[in-house]
Each structure stands twice: as C-alpha cells, then as structure tokens.
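S.K.: Sequence first, predicted model second:
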Amino acid sequence: MPDYSSPLLCLLDERGYIHQLSDAAGLDALATAQIVPGYIGFDATAPSLHVGSLVQIMLLRRLQQSGHKPIVLMGGGTSKVGDPSFKDEARKLLGAETITANIASIRRIFERFLTFAPEGKEGGQTDAVMVDNAEWLDKLEYLPFLRDIGRHFSVNRMLGFDSVRLRLDREQSLSFLEFNYMILQGYDFLELSRRFGCRLQMGGSDQWGNIVNGVDLGRRVDGTDLYAVTTPLITNADGSKMGKTVSGAVWLHEDQLPHYDYWQFWRNTDDRDVGRWLRLFTDLPLDEIARLEMLEGAEINQAKIVLANEATAMCRGEQAARDAAETARRTFEEGAAGDRLPMLATAAPIGIVDALVGLGFCASKGEARRLIAGGGARIAGDKVGEDAIITPGDPPVRVSAGKKLHGLVALPPG
C-alpha cells in the first residue's frame, strides 16, 4: 500500500476510493499542512441523484471527516450543455426554472451527508458549501472566453479523450455544444480556485480527462498547483453497473423510491460485495467491517442487514432504516398479515410465470403473463418481465403479485 502521511489520503486509500492521482506526493504534503478545499461537480438534470452518485457524495464526506472543506458544485450552467462523457447521444436540454428546482431538491440529499453552516450564519473553515456554476458561466462573453481560456486547450488532445473518441469511433453525433463541456469543466476548477482557494477536484474515473484539463488550466493561467483524485468504476462482483436494477435507478430521494425498496437494494447485495460496500458506503470502523466480511454461509446475511441498516440510516434517517428492517422481518418471517408467507420449494431455477402459478397467485400461465405484462409481478421488490428466472437460495427469494400477495421461492427443506 502507498505510504501516505495525510489523514485524507490514508482514509481514502484504506477504504478503496483511490483510482488515479495527478500528483500523490504534492497532494499528500498539502493535505498534511493545511485545510484543502476540494470539489465534485454534479448534474442538475433530475430532482434527485441516484446510487450511482453515492460514491462521489461519500468522497466529499470523507474529505470533511479528514478535516477539509467540501465544495458541492451544482451544474446549473453546464446542465444547459450536457456532459458527453460515455453517453451514446445528446441529453435533453433543460430550462432554467427546471434546473433551479432540481438544485434545490438535490441540496436536501447533501444536507444528510455533509455538515453545512447553519442558515444565516458564516460557515467555518471545514463547513460544506454548495455553489452553482451558472454564477460565472452565464456571464461569460464568448470572444474574451475564447481568447483567454480557449487558447489553452488543444483540440488534438481533446479528441483523444475516451469520452469524445468513443462517440466518434461509433460514428455517433457529438455536437459542438457538448464538445465545449470539458472546457467549461476546466474553467469551473479555475473559478473555484480563485473564489474559494479550491485545490482539489475529485470524481469518477470517467472524468479523468475533464479533471486534468482543469489542473492544467490552473497552472497555465494562474500558476496554481491544482490536484486531481478519481475513484474506480464501481461495479458489482458480476461486472454489472452498481445501482442498476430491473426496475430502474435506485434514487436517493424517498419521494422517488420508498424507504423499504432502498433498504432492500442494500440487503440484496452480492456476498462478494459486502465488505467493499461497507467500506465505501458506511462509517463503520474497518475492524468491524473486517469481521463482518469474514462471515460465511447464512451468517453473511447478518452483514447484509448491517449494510442495509447503515446505508439507509445515513441517506434516509435512522427511523427509516428501523422501519424498513421491521417491514423486511415481517415480510420474510411472519407475512404482512401476521401469518407465514406461502412458500414454493424448488431445487432448480424457476421462471416467474411458473412461480406465480405455483404460489397460487395466478390460476393459469395466461393469467400470470397478463399480470406480468401489466407490471404487477416483482422479484425482491423489482418489477420483472416474462423471461425472469428465479434461482432459489438462502435467504428465500420474495415474489410479489400486486401490492398484497407475497410469497417465497426457497430451496426444499433438509
């Protein structure tokens, strides 16, 4: 492991956040000597962020836990353009009112993870701040921007970044509007450096090209040493994208995803991911995480419940976590009405159509198919299609028909 001296890089390294560093020694020395303001940018394209953004939110939390200052940069300006990074097509352009409403909604999420100054009071050195890049981007004059900033960007180099090259290789349209996004993101870093003394930009590994553009711009224009940290691509043990489910995105706001479904997402974690998720998405001590990830067999489910409780409490509140855990206990152990749930025992994978019939929820396969077509069938809380397959295991798999009928598909006893 790298020999870091600053609490910041030690914490990020031991919990698995570091993928790339622009100047590890320089940042380590700076973070040892002074409070470092650091930022991450977030789109304002929806009223809520989803679990795919959670590792970046936690990265800002770790920054503050290490005694530094988190800056949440909302893309009120860049959301009018759209980040082309690893997108197959241009994003829908949003109006100013929609973007403003989205930012206000998203702020509530960050207030659960970070400490901001009390409203109306001057913040301390490590209190988080939220900034909207529309404050400076909306005021830019085109010709002065091209002359003062654009001349520092090489088109040859920009064409080599994966986010651009992949679109071009696929012969997919990349508008001039989107092509400018990386210049605007680089300029954001320069502005935050000037306004807040920001010295660090963090983000996902897909943002590396955009981030180092900002590092280079700060050096060229102001002679300031800026730094970059990126996190690894967060995927499940099976290689799938973390946070993607059959029923869609796992939203952080409760008005877009119920507490129970959020809790259940974490409870359904693959055995192989439990330790990693505990380090990334909870504040549990590392020695406790080491103990939990060593559990095997049915006992690993206790670690998953701890993960679900901790992650839900952080995002939704402790009461939400307790309520979701109790709902799960009643659903799986007692049944929603106080009786044990019907159970279908099978030693082999079974299709959802046969499961619905076998549990007695549908009188025929035709009825089961109609239920599925209407969106009424769920496996472990996720809506499924007719081709869904259930693999029985420990714990049993919950199958639902509508809102009131729930059953379990389980391995046969003995």
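M.R.: Looks like it arrived, so ask away.

S.K.: make it CA atoms for all contacts and neighbour counts henceforth
M.R.: Fine.

S.K.: which residue ranges form the helices in the stretch 251-400 of the chain?
M.R.: According to DSSP state H, counting those that start in this stretch, the stretch 251-400 of the chain carries its helices in the segments 259-267, 274-281, 286-293, 300-316, 318-329, 352-358, 365-373.

S.K.: Name the residues that touch the fourth one?
M.R.: Outside helix 300-316, the residues that touch it by C-alpha atoms under 8 Å, 6 or more residues apart in numbering are 109, 112-113, 252-254, 259, 262-269, 271, 274, 277-278, 281-282, 292-295, 318-322, 325, 395.

S.K.: Show me just the buried residues among those.
M.R.: Neighbour-count burial (16 or more other C-alpha atoms under 10 Å) applied to the contacts of helix 300-316 gives 109, 113, 252-253, 259, 262-269, 271, 274, 277-278, 281-282, 292-293, 320-322, 325.

S.K.: quick one: which of the helices of the stretch 251-400 of the chain is nearest D132?
M.R.: helix 300-316 (22.7 Å; C-alpha to C-alpha).

S.K.: take the one below as the second:
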Amino acid sequence: MTTAPGSGIIDELRWRGVLAQSTDEDALRAALDAGPVTFYVGFDPTAPSLHMGNLVQLVTARRLQDAGHIPLILVGGSTGLVGDPRMSGERVLNDPEVVAGWVARIADQVKPFVSFEGPNAARLVNNLDWTAPMSAIEFLRDVGKHFRVGRMLAKEAVSARMNSEEGISFTEFSYQILQGMDYLELYRRHGCTLQTGGSDQWGNITSGVDLIHRVEGVSVHALSTQLITKPDGTKFGKTESGTVWLSPEMTSPYAFYQFWLAAEDAAVDWYLRVFTQRTQEELAALAEETAARPQARAAQRLLAQDVTTLVHGATTTARVEAASAALFGQGDLATLDAETLGSALAELPTARVSPGEPLIVPRLLAEAGVVPSASSGRRAVVEGGAYVNNERWADADAPVPVEQLLHGRWLVLRRGKRTLAAVDVA
C-alpha cells in the first residue's frame, strides 16, 4: 500500500538492516520526506535470470515506492554487453542476441515487484536506448572527459584486477563510465535524483553522482544496501556456487522454499526484516514463539512461506508446502501434481530404474544412497524402518507393484522419520 512521502523510509530501511551507505543522509532524508523522489535501480542481463542477490534491490524498490516514490527499473541492454568488472577475472562476453533475450526475460521478471499504475507508477528503461545511437567520439568527448583515471583506478574491483596477473581490459574498465552515464541520462529524461544498488556497486553508483555534479552542477543522491551473504561469507550471485535463482526453471519453487526453510537461526531474523513485509510487532511476537519452541522452527517456516510467495505466488507456495509435508508423511503424495512432485524429488538422492526392472526395496534403498548396501536395506525393511510412498514396507523380497508409481514414474523412499530418497522409473 502506497503511503505519502515523509513516512520515514530511511528509518525503515535502517531498522530492517538494509541500509549500508548513502551520500549525504541528512539531505537524502529531507528529499525523501519532501518527495516524491524519482529513483532508479539497475540490473544487468549477464544471465537468463536474476538471483537472490538482486532480490534485495527489488524489495527495496518496492519499499521506496510504497513510501510514495517513483521507481525506474533499468535493465542494462548495453552494460550487459560489457559486464561489471569482477575480482576473479575477465568476463566472457555474450552475443548481442543472447543478451537481448535475457533483457526480455529479466524485464518480465521484475514486473511483479513494483506497481506500474497510479501516481507513482514504475517505468522500465533500457540503457541501450541512449548508448546505441552514440558514436565513440561522442562518448569520449561528451562523457569520458568528465572522468578522472586516478579515481577510476581506485575502485576496488579495478584496483584488484590491475594488480592481478590477468589485468583488466579497457572494456571492463569503461563500465563505470557507462553506469555513470545511465544516471545522467535518467536525470535528464525523468528527473531521477536517487540511485540505489548493492554496496559492492558503490563505486559505480557514485560515478554517476559525480558526473551529474560536473555536467549539470546539481547534487543528487545515492543509497546502497547490505549484501546478503551465505554462511561462508560469500555473496549470493551468479558466479559463486549454490546460486539461488528467481526463475522457476533454474531453481524450482520447491528448492527455493527449502533454501529459506534451512536458514540458520543466527540469520533468520535479519532475513525476515530484509525480505518480508512483517512489522516490528509481528517479528517480536515471532521471536517469543521461537524462543519458547525452537524445535518448531516457526521463524524459518514463515520466512520460507513469505519469500516463496513474494517470488512465485501464493498458489505455488501452497503446492510446495503440501509437497514438503507429504514427503515426510504428513500428507497424501498421490494428491500432488506431477510438476510439483517432480521438482521436490529432484532435490533428493535418486535411484534411476529402467521400465520393467523389478522394484526391490532393499536394492533401491542402496542405489539411492539411503543405506550402504542391499543387505543393509534388507535389514531396514525387516526392522520396520523402510517406507515406500509413506507406507511401511514389510516384505524385503516382494517388488513394489508398478501401480504404486506416482504419476506412473516415481516412488518416494524413506528410512525412519527423516531420511528420504526417490526412485525414478524412466
């Protein structure tokens, strides 16, 4: 729900643990209070989907819009062709046709997070619109002349690459000029006076602030958000392992839900403040509930539900929750649709079986890695600890009837209460 400017959005972002840096906080606070402020946040199409690291920016854009401000969501058709310098080395440049396809995908992906209607309606913009018509001479004369190489070299990623064996190409070195030009163009075209982004983008963001001051003689604002890191301290991004994508084709909604359900106790309160709309009062009550019954993991369950609903919708979240419950014997596996069940089982150790092959449970348990050997699987059956589709399996030698295959393809194996595996007959 949109509120009037002056509703304390800076204090809101600070309480939520989102705010990392800003140019002049007093001036920014005054501008936001006086509002509405037109702001922008950019996403480069260097992959076919946004990921968890981008979700902070999308949620922050929604909060700013709810506070009465006007979002410009930039998808970088030109900057995506170049790539922001990485600490680890030069990027592989993607073909323009590939990048154009990713621009379209990401543009569709960001649309549900902000409103494109009303007095502070969001607008999608693409920086290829103003870079493509510009000649190299115009770029150097009109934009490049305002940048000082010494300051550009001081940027953290640039400095690291300059001191590496590989070095840095002029292409990636120029990225910060392109991003600075984006801010200038959006200031001129739409009156944009605030850029937001992750704290790892601070050098690029302030390049735009400096450029506008040099060219237009006005002061504009910048705000960066805290990076959301994994337990090992690395950020959620495209180049590190374990990426959690927003696209359901690249990270299934079930896997997405399970990621948040598995959040560490030490991080869950912060995640709830950053990614959900829950109020201070709601989270205080949840903290009391969690302290009283920590084994119930109420905070993680609420986090998984809220964030999965935010990204994939309430209907998909309900299906995922039903699948999660059914896999552990708290629901009917037969009621799950094939897509949801298949996505859930894809996250489990799996025994792959050819059609017509006898489905002998001790062997399947071993092939799926639930037990070390078929003899151990036989022992699990005899001792009453083996389940097929949530039913205790009692005969170690009898094959599972093909009629019990879920959707004609899958079995769910369980040993004891928590050890799960799948059988895929295909």
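M.R.: Structure received. Keep in mind that this is a model prediction, so the values were computed, not measured.

S.K.: How alike are these chains, TM-score-wise?
M.R.: For this chain pair, the superposition-based TM-score is 0.78 by TM-score structural alignment, normalised by the length of structure 1; 354 aligned residues with a C-alpha RMSD of 3.1 Å.

S.K.: sorry, back to before: can I get the helices of the stretch 251-400 of structure 1 in TSV with distance to P412 of structure 1?
M.R.: Output for the helices of the stretch 251-400 of structure 1, formatted as TSV (distance: least, C-alpha to C-alpha, whole Å):
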stretch	distance to P412 of structure 1
helix 259-267	23
helix 274-281	26
helix 286-293	27
helix 300-316	19
helix 318-329	21
helix 352-358	14
helix 365-373	23
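
S.K.: I'd like to know which of these lies nearest to T224 of structure 1.
M.R.: Of all these, helix 274-281 sits nearest to T224 of structure 1, with 31.0 Å by C-alpha to C-alpha.

S.K.: In this structure F39 of structure 2 contacts I70, no?
M.R.: Yes. Between F39 of structure 2 and I70 there is a contact at 6.1 Å, judged by C-alpha atoms under 8 Å.

S.K.: chain center to stretch 399-413 of structure 1: distance?
M.R.: 30 Å (C-alpha atoms, centre = their mean, to the nearest Å).

S.K.: try stretch 284-296 of structure 1
M.R.: With C-alpha atoms, centre = their mean as the basis, the mean position of stretch 284-296 of structure 1 lies at 23 Å from the chain mean.

S.K.: again with stretch 270-287 of structure 1
M.R.: With C-alpha atoms, centre = their mean as the basis, stretch 270-287 of structure 1 stands 15 Å off its chain's centre.

S.K.: Check stretch 397-409 of structure 1 too.
M.R.: Its chain's C-alpha centre and that of stretch 397-409 of structure 1 lie 28 Å apart, by C-alpha atoms, centre = their mean.

S.K.: mind listing what's buried in it?
M.R.: Under the neighbour-count criterion of 16+ other C-alpha under 10 Å, stretch 397-409 of structure 1 has V397, R398, V399, S400, A401, L405, H406, G407, L408, V409 buried.

S.K.: The fifth one touches G360, doesn't it?
M.R.: No. At 10.2 Å, A401 of structure 1 and G360 do not qualify as touching, with contact defined as C-alpha under 8 Å.

S.K.: wouldn't D382 of structure 1 be in contact with T245 here?
M.R.: Yes. In this structure, D382 of structure 1 is within contact of T245 by C-alpha under 8 Å, at 7.2 Å.

S.K.: Could you list which of the buried residues of stretch 397-409 of structure 1 belong to strands?
M.R.: Among the buried residues of stretch 397-409 of structure 1, the ones falling in strands (DSSP state E) are V397, R398, V399, S400, A401, L405, H406, G407, L408, V409.

S.K.: Tabulate the residues you listed in TSV, adding columns for distance to A90 of structure 1.
M.R.: Formatted as TSV, those follow (distance: C-alpha to C-alpha, whole Å):
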residue	distance to A90 of structure 1
V397	39
R398	38
V399	38
S400	37
A401	38
L405	42
H406	41
G407	43
L408	43
V409	42
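
S.K.: the strands in structure 2, which residues?
M.R.: For structure 2, the strands defined by DSSP E occupy 19-22, 38-43, 70-75, 123-126, 194-198, 221-225, 350-353, 386-388, 391-392, 410-415, 419-425.

S.K.: Just the residues contacting stretch 126-133 of structure 1, thanks.
M.R.: Identification of contacts with stretch 126-133 of structure 1 by C-alpha under 8 Å, 6+ apart yields 35, 64, 67-78, 107, 114-117, 188.

S.K.: Which residue in structure 1 aligns with Y183 of structure 2?
M.R.: Aligned by TM-score structural alignment, Y183 of structure 2 pairs with F189 of structure 1.

S.K.: Contacts only, for that match.
M.R.: Residues near F189 of structure 1 by C-alpha under 8 Å, 6+ apart: C198, Q201, G214, V215, G218.
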